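# please find the sequence and the predicted model below.
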Amino acid sequence: MSDGIFTLDAEVRTDLGKGASRRLRHAGKVPAVLYGADKEAVSLTLSHNKVFLAQAFEAFYSHVLTLNIAGESVEVLVKDMQRHAFKPLVMHLDFLRVDAKKELHTNVPLHFINEDKAESIKTHGGHAEHHMVDVEISCLPADLPEFIEVDLNNVELGQTLHLSDLTLPKGVSSVELNKGEDHDLAVVTVKLAKGPKAEDEDDAAEEEATEE
């Protein structure tokens, strides 16, 4: 993947308001705002085509991006993106400035691997029930991973993996676990997949409960 995907040119805009944003979108631009790092917020515009191309990559949302603004390079994270309700259009972006010396809090996606190899699923009829699709982490920008792997290869039928079972890269910690042991949330459970027989038994149990 080219690093160029994560470098975007931006221009400072002074023409604000809904009407101005509408004109920008008609001209193939995306309105955006840059804030954070104890600095004033700055209104920006970016090329919609380049933004749309970049946002198709999962890593766009958990990668430190570079904005080139009037000859200055600024490292940022995407904090919010507004899309059109039904058209393939990005309507607005929120960027957060990144300080290389300060820890950041952000969400990164979970990649569930080896589901097709796990004996509990392949042989014993289980299926993986995902309780999370991403996880909030804390780390320095240089340690930010694009994703966290969740290996299901040795997970047994009926077993649940929690946040404490994840292998996090060096320098990365779970925001929830940092709050205490009672925040050790469930990530994924391998459960017995229901077949027609199991569903019939559930229906029969519900009928008996209704009759009682």
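Alright, I've got the coordinates. Numbers count the residues shown, from 1 in each chain.
# going by C-alpha atoms from here, please, whenever you check contacts or count neighbours.
Noted.
# what's the burial count for Lys29?
Per other CA atoms under 10 Å, the neighbour tally for Lys29 reads 23.
# thought Leu44 was touching it, still the case?
No: using CA atoms under 8 Å, Lys29 is not in contact with Leu44; the gap is 9.8 Å.
# for this protein, just list every one of the helices.
In the chain, the helices defined using DSSP state H lie at 18-26, 48-55, 119-122, 196-211.
# tell me which of the ones you listed sits most buried.
Mean neighbour count (mean count of other CA atoms under 10 Å) peaks for helix 119-122 among these, with a mean of 19.
# how near is Phe147 to Asp94?
21 Å (CA to CA, to the nearest Å).
# now do the longest strand along the chain against helix 48-55, angle only.
Longest strand in the chain, counting residues (DSSP state E): strand 72-83. With axes from the mean of the first three to the mean of the last three CA atoms, to 10 degrees applied, the angle from strand 72-83 to helix 48-55 works out at 80 degrees.
# in strand 72-83, what counts as buried?
Residues of strand 72-83 classed as buried: Val74, Glu75, Val76, Leu77, Val78 (neighbour count, 16 or more other CA atoms under 10 Å).
# what do you get for stretch 180-199?
Buried-residue list, stretch 180-199, by 16+ other CA under 10 Å: Asp184, Val187, Val188, Thr189, Val190, Lys191, Leu192.
# before we move on, back to that, which of the helices of the chain sits closest to Pro109?
Pro109 lies closest to helix 48-55 among the helices of the chain, at 14.3 Å (CA to CA).
# and the angle for the closest one with helix 18-26?
Using the same axes, to 10 degrees: helix 48-55 against helix 18-26 is 80 degrees.
# so what touches helix 48-55?
For helix 48-55, contacts defined as CA atoms under 8 Å, 6 or more residues apart in numbering pick out Ile5, Phe6, Leu8, Arg25, Gly28, Lys29, Val30, Phe60, Tyr61, Leu89, Val90.
# same check on stretch 175-192?
Against stretch 175-192 from outside (CA under 8 Å, 6+ apart): 105, 120-121, 124-132, 136-138, 155-164.
# second structure for comparison follows:
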Amino acid sequence: MNIVAFERAKQGTGASRRLRNSGRTPGIIYGGDTQPQAIEVDHNGLWHTLKKEAFHSSVLDMDLGGQTVKVVLRNVQYHPYKQQVLHIDFQRVDAKTKLHLKVPVHFVGADESAAVKVDHCTVNVVVNELDVTCMPSDLPEFISVDLSELKKGATLHLKDVKFPRGVTPVTRGSQNNPALVSMVAPVIVVEAPVVAAAPAKGKGKGKK
């Protein structure tokens, strides 16, 4: 994916505010052997591009001052209530250095599983992205996880996933095999039979 950026000469709170008012978003590129560099990006184009999943988990070609720089998206700061990107961070990519990035997970085949087709289970997604490390050339746009073999009550864990070649999951502490998705059986509600109330004695009888 491509993105066009421009060098940003003026910095500071006031300069950033004026930049946003003119339809631009301030940002920064860091990493590698080069000093961090302030940039600016067209806001409207950036806003729509950020809606694409691949933009968040791909090596991007950034056109900066007529040169192409390989980067990955690292952080986006949004306005608390306006549809506005306040700031964006990119990291330079070195072809010979491993990346540590979050990658989306796509769960497929659930409708073909016995859990859904036969037992009408609900697919409970616990995790929708995974921390991975890999070389830039091996970075997947997403990781596909097949649920077609899962049965009622089953839970799929991290170690059940087959990762693409060259891609290694990153875990922390004791959470080395977290649950990613589970098949939750439907709740069966059993209604108690309705018992008709006995008529009250003497009701409906006239006086003698």
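Looks like it arrived, so ask away. Everything quoted here is computed from the prediction, not taken from an experiment.
# quick one on the thing from earlier: in JSON lines: the helices of the first structure, plus distance to Val175 of the first structure.
Formatted as JSON lines, the helices of the first structure follow (distance: least, CA to CA, whole Å):
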{"stretch": "helix 18-26", "distance to Val175 of the first structure": "36"}
{"stretch": "helix 48-55", "distance to Val175 of the first structure": "25"}
{"stretch": "helix 119-122", "distance to Val175 of the first structure": "30"}
{"stretch": "helix 196-211", "distance to Val175 of the first structure": "39"}
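# out of those helices, flag the one nearest Ser173 of the first structure.
Closest approach to Ser173 of the first structure among these (CA to CA): helix 48-55, 25.7 Å.
# the aligned residue in the first structure for Leu180 of the second structure and Phe6 of the first structure, how far apart?
If you follow Leu180 of the second structure across to the first structure using TM-score structural alignment, you land on Val187. As judged by CA to CA, Val187 of the first structure and Phe6 of the first structure stand 29 Å apart.
# how about Asp80 of the first structure?
16 Å.
# same question, His92 of the first structure
Look at His92 of the first structure and Phe6 of the first structure: by CA to CA, they are 17 Å apart.
# now Leu157 of the first structure
Applying CA to CA, the value for Leu157 of the first structure to Phe6 of the first structure is 40 Å.
# next one: Leu163 of the first structure
Per CA to CA, Leu163 of the first structure is found 29 Å from Phe6 of the first structure.
# counterpart of Leu65 of the first structure in the second structure?
Alignment note (TM-score structural alignment): Leu65 of the first structure maps to Leu60 of the second structure.
# wait, isn't its match in contact with Ile3?
Yes: counting by CA under 8 Å, Leu60 of the second structure does reach Ile3; the two are 7.1 Å apart.
# can you tell me which residue in the second structure aligns to Gly171 of the first structure?
Using TM-score structural alignment, Gly171 of the first structure sits opposite Gly166 in the second structure.
# and for that match, the neighbour number?
Neighbour count for Gly166 of the second structure, taken as other CA under 10 Å: 13.
# surely it is in contact with Cys134?
Yes: the pair Gly166 of the second structure / Cys134 is scored as a contact, 5.9 Å apart, by CA under 8 Å.
# what segments of the second structure are strands?
Going by DSSP E, the second structure shows strands at 2-7, 24-30, 37-42, 60-64, 67-78, 85-92, 99-108, 122-125, 129-134, 143-146, 155-157, 168-169, 179-184.
# looking at those, which is nearest to Val190 of the second structure?
Closest approach to Val190 of the second structure among the strands of the second structure (CA to CA): strand 179-184, 18.3 Å.
# burial measure for the counterpart of Gln11 of the second structure in the first structure, as a count.
Under the alignment (TM-score structural alignment), Gln11 of the second structure pairs with Leu16 of the first structure. Here the number of neighbours of Leu16 of the first structure (other CA under 10 Å) works out to 11.
# one more: Phe112 of the first structure?
The number of residues packed near Phe112 of the first structure is 16, by other CA under 10 Å.
# mind listing what Thr106 of the first structure touches?
Thr106 of the first structure neighbours (CA under 8 Å, 6+ apart): Ser62, Glu136, Ile137, Ser138.
# with neighbour count and distance to Glu201 of the first structure added, can I get these in a markdown table?
A markdown table is the format used below for these (neighbours: other CA atoms under 10 Å; distance: CA to CA, whole Å):
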| residue | neighbour count | distance to Glu201 of the first structure |
| --- | --- | --- |
| Ser62 | 19 | 44 |
| Glu136 | 14 | 39 |
| Ile137 | 21 | 42 |
| Ser138 | 19 | 46 |
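# next, give me the two most distant ones among those.
Across the contacts of Thr106 of the first structure, the longest distance by CA to CA is 12.1 Å; it joins Ser62 and Ser138.
# just tell me the aligned range of stretch 139-151 of the first structure in the second structure.
Stretch 139-151 of the first structure corresponds to residues 134-146 of the second structure when matched by TM-score structural alignment.
# got the buried residues for the matching stretch?
With burial defined by 16+ other CA under 10 Å, the residues of stretch 134-146 of the second structure counted as buried are Cys134, Met135, Pro136, Leu139, Pro140, Glu141, Phe142, Ile143, Ser144, Val145, Asp146.
# ditto for stretch 97-105 of the first structure
Neighbour counts over stretch 97-105 of the first structure (16+ other CA under 10 Å) mark Arg97, Val98, Glu103 as buried.
# contacts only, for the equivalent of Lys122 of the first structure over in the second structure.
By TM-score structural alignment, Lys122 of the first structure lines up with Lys117 in the second structure. Taking CA under 8 Å, 6+ apart, we find Lys117 of the second structure in contact with Asp111.
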